[in-house]
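K.L.:
Below: sequence and its predicted model.
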Amino acid sequence: MRTVLFASLRTYARRYAAAVVAVVAAVALIVVTNALTSATKSGLFAGIDAPFRNAAGAVDFPTEEVTEKYVEKGGWALAMSMQPVRTEKTMLGQDIMVGAVSTEKRWQWQELKSGRFPTRAGEAVVDANAAKTNKVAIGDTLKVGTGKSAVETTVVGLVDAPSMWSAPVYVTWPEMQGWKNPYVQTVMTAGTGDEADKWMNTDDYLTELQTQLNKEVDVVAYMVLIFAFIALFVSVLVITNTFSILFAQRMRDFALLRAMGATKRQVLRSVRREALALGLLASLLGLLVGAVLGWGIVALVRQLAETAPLGDVSLEWPWLLAAFVLGTLTTLVASWLPTRRLMRLSPLAALRPQEGFDVRGAGMFRLVLGALTTLAGTAIIFVAVGWDDAQTGMLIVLVGCGTTFLGVMLLGPALVPGLVRLAGSALAKVAGSPAKLAAANAGRNPKRTAATAASLLVGVTLTTGVLTGMNTIRGATLDEMAEQHPIDIALQSESKPLADSVLGDAKAVPGVADAVAVPGAMASVEAGGKPVSLPVVAPPASDVPLMDLTVKPGTMVISPAAASAFVENSFEASGEKATLVVGDRRATVTLDVREIDGAPQISAATLRELTADPQTYAVWVRADAGADPEDLAGTLGVLAPDAELANGKAQRAWVELQLDVFTWAVIGLLAISVLIALAGIANTLGLSVLERGREHALLRALGLTRRQLRRTLAAEAVLLSAVAAVVGTALGVFFAWGGSEILVGDILPDATFDPPVLQLIAVVVVAGVAGLVSCVAPSRRATRVSPAEGLALD
């Protein structure tokens, strides 16, 4: 039987192409995940101990009191703050990470590239790569921060630092203390600390830190592995269908082996060895492809993003072994179902005409079970939508989605051919007889048609579900961001009125669509017996903001940060009263605390109570749709250097970018399973061409032209792909609705379900076009055979 095994592999090698592609893609995805994970870990861990070389120990996430306690004892804080940074000519960014650098040599852990370290406040160092990108040189003056808390500092050196702790700009600790609530991740101690402060010695702290980072990186790896398992599942469907067709075509060969004396067990063992050899070969190839892709992707990321925290790739044997075993087992499991038919094979089958296909559809038991399962899954989803607890409700939704999808898969042999015939009838009005033949061919083997469509159905369902869910989340999130940041860019004075020229200069800046001057006054609020200065503005009637910002008389809309200057718990201060004072005038207002950009806002009537001569304390800008928010902010910031600049457009753009990156990353991973499914359709169609060789020759002999035959095969592939895409889209939208009602409704109560119609149509169209492309090779093979040669085929 070993001779039979090698002969079969040589003879049917081309027919196994889709199965090999499916396994290679899934195994390679696992190896690529390992490569990216290892590179990320090595990049993060490189130089992780650099700041701690002279530290006795450290306290993680210390309180302000603990930080001050150990700094006073000679320790040092690893701190950072997000601040706007500008030079005399341009703005580096609205939210730049600013770290702290010590004036003591002991805590100067950064690697000095040129210049020197600061020796006093008012001096700073800049990351060498950031300096190169932003054209900053030693001797330049940077303005860091806004308003009264802004500091001017001179660049005295360029440094390099491990990616874990790096920042574009470093200022001294006294300057950082002048900003509100700098973020302190760790405070390093010069001596032994107190256990009550959760102090750990340096070795224990670094071990704990590496463990935490490992978990964070592994979480990302596990997320990617989910998509690898999806690809494996699709691979099982493709391989099962491929083996089913091959075994159906080779049934007479197997029966002939039985007639020549081979036992059922020997035939079965030969076929399973064939599947094992295919699995081993595909898995080894997948390991090789994954390793090459992994190194290539890491190298490409390093080339495109020099600051990306990627180190050396280290392929770990547990990952490689797991990928290899999973690829092999996937092939064996997928081939197990078709091989069961061999146990019922009789030697007399060698003397019967070869049927080539199975016209039987699904049995009544399967159809009833499928219908009941689909209804049960749908009911579970509707029950979950009304569940109070979002986390439990989401788990129930997932169960409902899985149950519904299983029911649809069971109904596949009846559902898919029926829809193909229906679509074929409509297509026949345009394409004529080829479409009728295509619909008839697709319905001749219902189980095979359903199995072929099932692999694409998985990928399309997940893809459209992600697109719909993310579009709903995107719309709700952007609406909320528009409420929090309705002004594209605001120039806000914190001490004195803006110059009259600022408004005209702002309107003249390229990228500015419109601007409006906002009247206000410098008021004060009594807090603890001391007046707290507070600029207030009255939003004018204008279409510059994204929404109407009119404030009710007697109300002051204020951010929690501004309210914290005169109330204890600013987040719960809404409804409290405060008295504004301007000169000898007073006005009592009710606080409405919410996230806003710029100064507290009052009504025009309240402003008139406070002053008879309001001044321009802010300029609000509406940017052009395509304007770069950072570049525009840099240009506008120069117009009023002492004003605080709030860049709402940048905040909205950043959130939108994160949503886009996440969405397309998931779509990209799911695309692997879709490509595997399309390879399966091409393979099924190719095997079908071989199987129906005599049939095609007879059609040619009866007058069907080569072009009509190509159109028939093309219509069959398009109908199969389009039907799978339409059913998958319907399921994906329904599943996304259930998930969004639970998850999004709990986090964003005002969110509305918003399926991306154009994108969903694009998915169906792309699936149809991909199906058309997948038929090119099989149709060329079919048309090369002349009618006489085809009729001679067995």
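P.N.:
Received the coordinates, thanks. Numbers count the residues shown, from 1 in each chain.

K.L.:
switch to C-alpha atoms for all contacts and neighbour counts from now on
P.N.:
OK.

K.L.:
What residues sit buried inside stretch 205-222?
P.N.:
Tyr205, Leu206, Asn214, Val217, Asp218, Ala221 (16 or more other Cα atoms under 10 Å).

K.L.:
Make TSV from those residues and add secondary structure and distance to Ser335 to it.
P.N.:
Output for the buried residues of stretch 205-222, formatted as TSV (DSSP: H, G, I helix; E, B strand; the rest coil; distance: Cα to Cα, whole Å):
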residue	secondary structure	distance to Ser335
Tyr205	helix	51
Leu206	helix	49
Asn214	helix	37
Val217	helix	35
Asp218	helix	32
Ala221	helix	29
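
K.L.:
Which pair of those residues spans the longest distance?
P.N.:
Within the buried residues of stretch 205-222, two members stand farthest from each other by Cα to Cα: Tyr205 and Ala221, at 24.3 Å.

K.L.:
So the residue most central in space within the chain: helix, strand or coil?
P.N.:
By Cα atoms, centre = their mean, the chain has its centre lying nearest to Phe662, at 1.8 Å. Classification of Phe662 using DSSP: H, G, I helix; E, B strand; the rest coil returns helix.

K.L.:
next one: Ser314
P.N.:
Ser314 falls in the coil class when you classify it by three-state DSSP.

K.L.:
Go through the longest strand belonging to the chain and flag the buried ones.
P.N.:
If each strand of the chain is counted by residues according to DSSP state E, the longest one is strand 512-527. If you call a residue buried by 16+ other Cα under 10 Å, then strand 512-527 has these buried ones: 512-525.

K.L.:
which of those sit farthest apart?
P.N.:
Ala513 and Val525 (35.9 Å).

K.L.:
Next up, a structure to set beside the first:
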Amino acid sequence: MKRSLSDHVPSVLVATLSAAFGVSLLEITSVLATVISADNVTGSSTTVGLLLSIVAIVFIVIAVYVGAIVTSNTFSTIIAGRTRTIALMRLIGSSAADQRRSVAREGFMVGVVGAILGAIVGTLVTMALVVISVSSGFIPMLGYSYLQPVLFLPIITVVLTTWLASWIGSRRVLQVSPMQATGVAIEMSREESGGRRGRNAVAIALFAVGIGFLVLGMLVGLVSPLGVLVGVVGGLLSFTGLVLGAHLVMPVALRLTGRMFGSSATARLAAENAVRYPERSSRTTIGLVIGVTLVTMFAVAVESYQQMIRVAQESQPEVYQGVDQTLSVTVIVFSVLMGFSALIAAVGMVNNLSMSILQRTRELGLLRALGFTARQVRSMILAESAQLTVAAVLVGLVLGIFYGWAGAQSLLGSIQGSPGFVLPVVPLALLGILVVAAAVLTLVASVAPSRRATRVAPVAALAVE
């Protein structure tokens, strides 16, 4: 089944951002290593070198993991919207194996294009950042290296995960009977999602074990910075458990946020729609959850990092003399990472929410046929999108604060003059920015697609493929 490139613009864009995120992460870490090594104070410190190596490993893991989750989620959303088309192809004679190979080829090509574009974008962003920093005198002019073999890791990972996402996604789609091509794409109900006991048990176990590793990492971090590696394992396990069990977590958050939008007919219908199909809601929100978690994690980590360094500097000023410049460079690095994270969150949310609305043209046509006006349908979609956004932001904030604090604590808990355990430092300005940005994204992601969907006549919408 042939598809034009325009059909895959959302997934190519997310794959590009994921690859750019990973490539830029590694290049910026390399630049930071060069700056620190050239410093008379920090360059001779074995502790600083060890911390930097650990941070580089952590960044690599984050880049690989984020690329895997975001691209997989986006392609799964696309595949879910093509259930009926693929079932129709099977009805007219195409085999399940042919369809699955076709979808896998699409995923592979999307991954290749996105990875190449991402590598170029990530390198250009890093080079621009270095040029600006050097010209402003923030960092010295040194022999910075951008092209390194380790950069192939995020590139290859984006290709493989996009291909794997298409292969796994097609397995669910191809379970649809060819006779169901005469119906609509089917999403799992709450009862069906909750009844998958095996997956639910695995999700809960991963989350619980991951939290245990995070706590262990913080304890190990009191004696060694290697505790952050234990914490990274815990973060990956716990977040993987959250992704697998998102159909259990998100409906709870959605029910709580649904009460904030009143008791009108459109608000009640929007609240019910948000929890009726947990898998659809989870696919729509998980990208934003990831983005908000990353942004919050980096913000809390850098604030906690600065506080712990300052406390240690006050306790042993002779040990930390001259680290202010390195501290400033590190803050800039984390700010760039937050920018990339915010961009991934924005694109992922707009793509998934827009596609989700456009894939529901038949559902919206039915509401119009039952008497809903176009304005009521748009109000319902906006309320539903707002509920999804608020729920995703709340979940992301909670996770990001905990992950950021755990990361800083496990990495710096053992440095000389460390105050031991500290409370997480949450920048209040971040909360305001996230709320405003989420509101804008909700409008962008829901208003335009809902207008396009409601412009279709009810009879035509009910007949749409």
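P.N.:
All right, it came through fine. In this text the structure is predicted, and so the values were computed from the model without any measurement.

K.L.:
Drop the TM-score for these two in here.
P.N.:
Both chains were compared after superposition, and using TM-score structural alignment, normalised by the length of structure 2 their TM-score is 0.79; 453 aligned residues with a Cα RMSD of 4.2 Å.

K.L.:
hmm, back to that, and the residue nearest to the centre of structure 1, what's its match in structure 2?
P.N.:
When structure 2 is aligned by TM-score structural alignment, the residue opposite Phe662 of structure 1 is Thr330.

K.L.:
The residue lying closest to its match once chain neighbours are set aside and Val436 of structure 2: what is the separation?
P.N.:
Closest residue to Thr330 of structure 2 apart from its sequence neighbours, by Cα to Cα, 6 or more residues apart in numbering: Leu32 at 7.6 Å. Leu32 of structure 2 sits 32 Å away from Val436 of structure 2, going by Cα to Cα, to the nearest Å.

K.L.:
same question, Thr293 of structure 2
P.N.:
Taking Cα to Cα, one finds Thr293 of structure 2 at 16 Å from Val436 of structure 2.

K.L.:
Compare those two and say which is more crowded by neighbours.
P.N.:
Thr293 (28 against 11; other Cα atoms under 10 Å).

K.L.:
Please determine how far the more buried one is located from Val158 of structure 2.
P.N.:
Distance from Thr293 of structure 2 to Val158 of structure 2, by Cα to Cα: 20 Å.

K.L.:
Spell out the residue ranges of the strands in structure 2.
P.N.:
Assigned by DSSP E, the strands in structure 2 number zero.

K.L.:
Contacts only, for the residue sitting furthest away from the middle of it.
P.N.:
When distances are taken from the C-alpha mean of structure 2, Glu318 lies farthest, 41.1 Å away, according to Cα atoms, centre = their mean. Shown in contact with Glu318 of structure 2 (Cα atoms under 8 Å, 6 or more residues apart in numbering): no residues.

K.L.:
what about the residue nearest to Thr330 of structure 2, how many residues close to it?
P.N.:
Per other Cα under 10 Å, the neighbour tally for Leu32 of structure 2 reads 19.

K.L.:
Please apply the same query to the one 5 residues further on.
P.N.:
Residues within reach of Ser37 of structure 2, counting by other Cα under 10 Å, total 16.

K.L.:
Name the nearest residue to it, ignoring sequence neighbours.
P.N.:
Nearest to Ser37 of structure 2 is Gly43, by Cα to Cα, 6+ apart, at 4.0 Å.

K.L.:
what's near enough to touch that neighbour?
P.N.:
With the criterion set at Cα under 8 Å, 6+ apart, Gly43 of structure 2 makes contact with Ile36, Ser37, Gly49.

K.L.:
Please apply the same query to Ser44 of structure 2.
P.N.:
Ser37.

K.L.:
Likewise for the one 10 residues further on?
P.N.:
By Cα under 8 Å, 6+ apart, the contact list for Ile54 of structure 2 reads Pro225, Leu226, Val228, Leu229.

K.L.:
try Phe243 of structure 1
P.N.:
Ser335, Pro338.

K.L.:
Tell me which residue of structure 2 matches up with it.
P.N.:
So Phe243 of structure 1 corresponds to Phe75, using TM-score structural alignment.

K.L.:
for Thr472 of structure 1, same thing?
P.N.:
Checking with TM-score structural alignment, Thr472 of structure 1 has Ser304 as its match.

K.L.:
ok, now how distant is Ile69 of structure 2 from Val14 of structure 2?
P.N.:
Ile69 of structure 2 is 11 Å from Val14 of structure 2, by Cα to Cα.

K.L.:
neighbour-wise, which of the two wins?
P.N.:
Val14 (30 against 20).

K.L.:
Report the contact partners of the alignment partner in structure 1 of that one.
P.N.:
Using TM-score structural alignment, the equivalent of Val14 of structure 2 in structure 1 is Ala22. Residues near Ala22 of structure 1 by Cα under 8 Å, 6+ apart: Ala231, Leu232, Val234, Ser235, Val238, Ile239, Ile676, Ala679.

K.L.:
What is the burial count for the closest residue to the first one other than its chain neighbours?
P.N.:
To tie it back to what came earlier, the one meant is Ala231 of structure 1. In space, and not counting its chain neighbours, Ala231 of structure 1 is closest to Ser673: 4.7 Å by Cα to Cα, 6+ apart. The burial count assigned to Ser673 of structure 1 is 30, neighbours taken as other Cα under 10 Å.
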